[in-house]
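Visitor: here you go, sequence then predicted model.
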Amino acid sequence: MRIMIVGAGSLGLLFGAKLFTVCDHITVVTKTREQAEALRMQGISLDGDKVISTNSNEHNIRFQSYDESVKEDKHPDFLFVMVKQPAIRDEFISYLKDSMSAGTIVVCFQNGIGHEEKLISAVGSDKLLLAVTTEAARKEGLTKVDHTGHGITYLGSLTRKGGPPQASQILLQDLLKTAGIEAEVSNEMEVRIWSKLIMNAVINPLTAILRVRNGELLESPWAMSLMRELYDEAMLVAGAKGIELPDNLWKTLLHVCKATAQNHSSMLQDLMQAKGTEIDSMNGSLLRIAKELKLELAVHQTVYCVVKALE
């Protein structure tokens, strides 16, 4: 089995370290040559242990940067897209298409909504799987990652909502399980995607604005009040779109916040590192849909503006 992981952030490094032991060959594509060179020299450290060491004959993993040639690896079985949504532009999509062979399946791990339509148009719905993961990881450096929370990865197609799982879905599910990553094929990917979108749109901007860890939101009645208002507004949009979400999603959101209590959200990490955030693909997406539906999301509009100002 040949895997190509495009994006060497926290999840990219985590999945690369886990899958290394069960794949014939893995290519990890980084944003910068600096990180690619560091990984070539040092390997990957997971939870403080050197999982991939450059001192042994581990030739089944290759590190390269986004601007390096991929001619040798144009036949991955699965191509994991693990960059943040704003990176999925026309140039990036061309890069993906150049990296694929006729049998390659693209697996998209992005938060938010909107990117899947671009990728379906580019590679075709039969070549695209969507993934929603609750695995939590924190990147500690160019080559180090901590697995901060175990979760589950749901796999499925947005266009195929019934019938038995496809062979590629079962194959990938089994591969992830063998690597120690809990995985499940789902026929309800729209529900999975919207559920995670709403949880991210509630937790991420508030932790970013307040500069707190996820669990600290639960310690303040004022923060909890804002969380509930953001949640109710998001559910209003989902309902207007005809998307039926679980009745216990609010409880699930609080559980996720508690389970990742010590984590800095990705949006907070981006601001701390003076990077752009995913606010446009999270709260921004909800605001765009709400505008089309002639709905007002006053709290989402406020937190959106504050995060954009902080950017």
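Guide: Received, thanks.
Visitor: only C-alpha atoms for contact and neighbour calcs from this point on.
Guide: Fine.
Visitor: in this protein, which spans are helices?
Guide: Here the chain has its helices, by DSSP state H, at 10-19, 33-42, 90-99, 115-123, 167-178, 189-210, 221-240, 249-259, 266-272, 283-292, 298-310.
Visitor: just put these in a markdown table and tack on distance to residue 142.
Guide: Compiled in a markdown table, the helices of the chain are given as follows (distance: least, C-alpha to C-alpha, whole Å):
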| stretch | distance to residue 142 |
| --- | --- |
| helix 10-19 | 9 |
| helix 33-42 | 5 |
| helix 90-99 | 21 |
| helix 115-123 | 26 |
| helix 167-178 | 24 |
| helix 189-210 | 23 |
| helix 221-240 | 33 |
| helix 249-259 | 26 |
| helix 266-272 | 15 |
| helix 283-292 | 29 |
| helix 298-310 | 25 |
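Visitor: export these to a markdown table and tack on distance to residue 107 and mean neighbour count?
Guide: As requested, the helices of the chain are exported to a markdown table (distance: least, C-alpha to C-alpha, whole Å; neighbours: other C-alpha atoms under 10 Å):
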| stretch | distance to residue 107 | mean neighbour count |
| --- | --- | --- |
| helix 10-19 | 12 | 23 |
| helix 33-42 | 22 | 18 |
| helix 90-99 | 11 | 14 |
| helix 115-123 | 10 | 16 |
| helix 167-178 | 10 | 16 |
| helix 189-210 | 13 | 22 |
| helix 221-240 | 25 | 18 |
| helix 249-259 | 24 | 16 |
| helix 266-272 | 20 | 19 |
| helix 283-292 | 21 | 18 |
| helix 298-310 | 29 | 16 |
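Visitor: another one to put next to it:
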Amino acid sequence: MKVAVMGAGAVGCYYGGMLARAGHTVMLIGRPAHVEAVRRDGLLLDTQSFSMHVPAQASTKANGLEGARLVLCCVKSNDTESAARDMARHLDPDASVLSLQNGVDNAERLQALLGRQVVPAVVYVATEMAGPGHVRHHGRGELVIGPAAASEELVRLFVEAGIPTEISDNVAGELWAKLILNCAYNALSAITQLPYARLVQSDGVEDVMRDVVKECLAVAQRLGVRVAGDTWEAVQRIARTMPKQYSSTAQDLARGKRSEIDHLNGYVLRQGEALGIATPVNRVLHTLVRALETKSLEPQSTPVNTLSEE
């Protein structure tokens, strides 16, 4: 099967690389330096259990989507609309589109612009781009996807490629569970530039995280969302299982890039305002990160750890 990855960063390259290793034809659509490296050497898939170059095609253009039966959309939430416009002209009529993005509404936003079903996926993986054409995997890798006509086929495809995948009849609750983890960790890791284990050891941080979780749950409940799992236990587990992890928001600030904070704490803030629910802690975290984004445009002399939280 031909699989195309729209936005071949750390997440897209990991899942694309695993599918390429399983024998599928994979097209990675990404930035020029990355594309050049993949065209020259293939994709270096560097995991906890193996390291190998896998054959992959690569392009900087969305026309690389043509002929793909499966498209993984892995762009940042800020780029969803522009990616959808680029994708629309090149999608095959029978292609399945899967959103592997942070936030809870990307599949809906893609679907509205593409005029076709987009399957939402919740992604739990620790991975980084260690260099052009080199993706390094640090742990986990499971997917939870929403129900659709193609979902069972997608589960078989991913599982055969070594990617644990399940279908959830409460994918909105799964997406919100992941959103709450991001709201609890991303901004605080970005503001402090601390990895998760050190972050939670700081005085008062867990209290702030509890307040974030309470606000998020209040908004989700008013929206009629049944959040999956034990939320606070899941928050605590992240620091134990990913102790050296820096949030993707921390990485974005350190690299002088705009973060996805508008689609994390900012999303909860906007929903709370619309519903008349106060979310003061999410407001403060969102405001501080947005303020720091201006500063992050300046060159940074000391890079942070480049682990990607997705």
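Guide: Nice, thanks for sending it over. Since the structure is predicted, the reported quantities are computational estimates derived from the model, not experimental observations.
Visitor: right, and the helices of the first structure - which one's nearest residue 139 of the first structure?
Guide: Among these, the nearest to residue 139 of the first structure by C-alpha to C-alpha is helix 10-19 (4.6 Å).
Visitor: quick one, that closest one and helix 167-178 angle?
Guide: Counting by axes from the mean of the first three to the mean of the last three C-alpha atoms, to 10 degrees, helix 10-19 of the first structure points 80 degrees away from the direction of helix 167-178.
Visitor: pull the contacting residues for the alignment partner in the first structure of residue 248 of the second structure.
Guide: Matched to the first structure by TM-score structural alignment, residue 248 of the second structure sits across from residue 266. Contact partners of residue 266 of the first structure, counting by C-alpha atoms under 8 Å, 6 or more residues apart in numbering, are residue 204.
Visitor: go on, residue 141 of the second structure?
Guide: Contacts of residue 141 of the second structure (C-alpha under 8 Å, 6+ apart): 123, 124, 125, 126, 163, 164.
Visitor: in space, what's closest to the last one - neighbours in sequence excluded?
Guide: Counting by C-alpha to C-alpha, 6 or more residues apart in numbering, the nearest residue to residue 164 of the second structure once its immediate chain neighbours are dropped is residue 142, at 4.7 Å.
Visitor: burial measure for whichever residue in the second structure pairs up with residue 111 of the first structure, as a count.
Guide: Residue correspondence to the second structure (TM-score structural alignment): residue 111 of the first structure is matched to residue 102. Here the count is done by other C-alpha atoms under 10 Å, and residue 102 of the second structure has 23 residues near it.
Visitor: my guess is residue 102 of the second structure contacts residue 77. True?
Guide: Yes: the pair residue 102 of the second structure / residue 77 is scored as a contact, 6.6 Å apart, by C-alpha atoms under 8 Å.
Visitor: give me the common contacts of the two.
Guide: Taking C-alpha under 8 Å, 6+ apart as the contact rule, residue 102 of the second structure and residue 77 both touch residue 263.
Visitor: and the residue nearest to residue 164 of the second structure? What does it align with in the first structure?
Guide: Per TM-score structural alignment, the equivalent position to residue 142 of the second structure in the first structure is residue 152.
Visitor: how about residue 265 of the second structure, what's its match in the first structure?
Guide: Aligned partner of residue 265 of the second structure by TM-score structural alignment: residue 283.
Visitor: for its match, which non-adjacent residue is closest in space?
Guide: residue 201 (5.4 Å).
Visitor: which residues does the equivalent of the one you found over in the second structure contact?
Guide: Counting by TM-score structural alignment, residue 201 of the first structure corresponds to residue 183 in the second structure. Neighbour list for residue 183 of the second structure: 212, 213, 264, 265, 282 [criterion: C-alpha under 8 Å, 6+ apart].
Visitor: swap in residue 103 of the first structure?
Guide: Applying C-alpha under 8 Å, 6+ apart, the residues near residue 103 of the first structure are 75, 77.
Visitor: ok, now the one 5 residues further on?
Guide: The contact partners of residue 108 of the first structure, by C-alpha under 8 Å, 6+ apart, come to 80, 81, 82, 116, 128, 129, 130, 131.
Visitor: now do residue 100 of the second structure
Guide: Residues near residue 100 of the second structure by C-alpha under 8 Å, 6+ apart: 11, 72, 73, 74, 120, 121, 122, 123.
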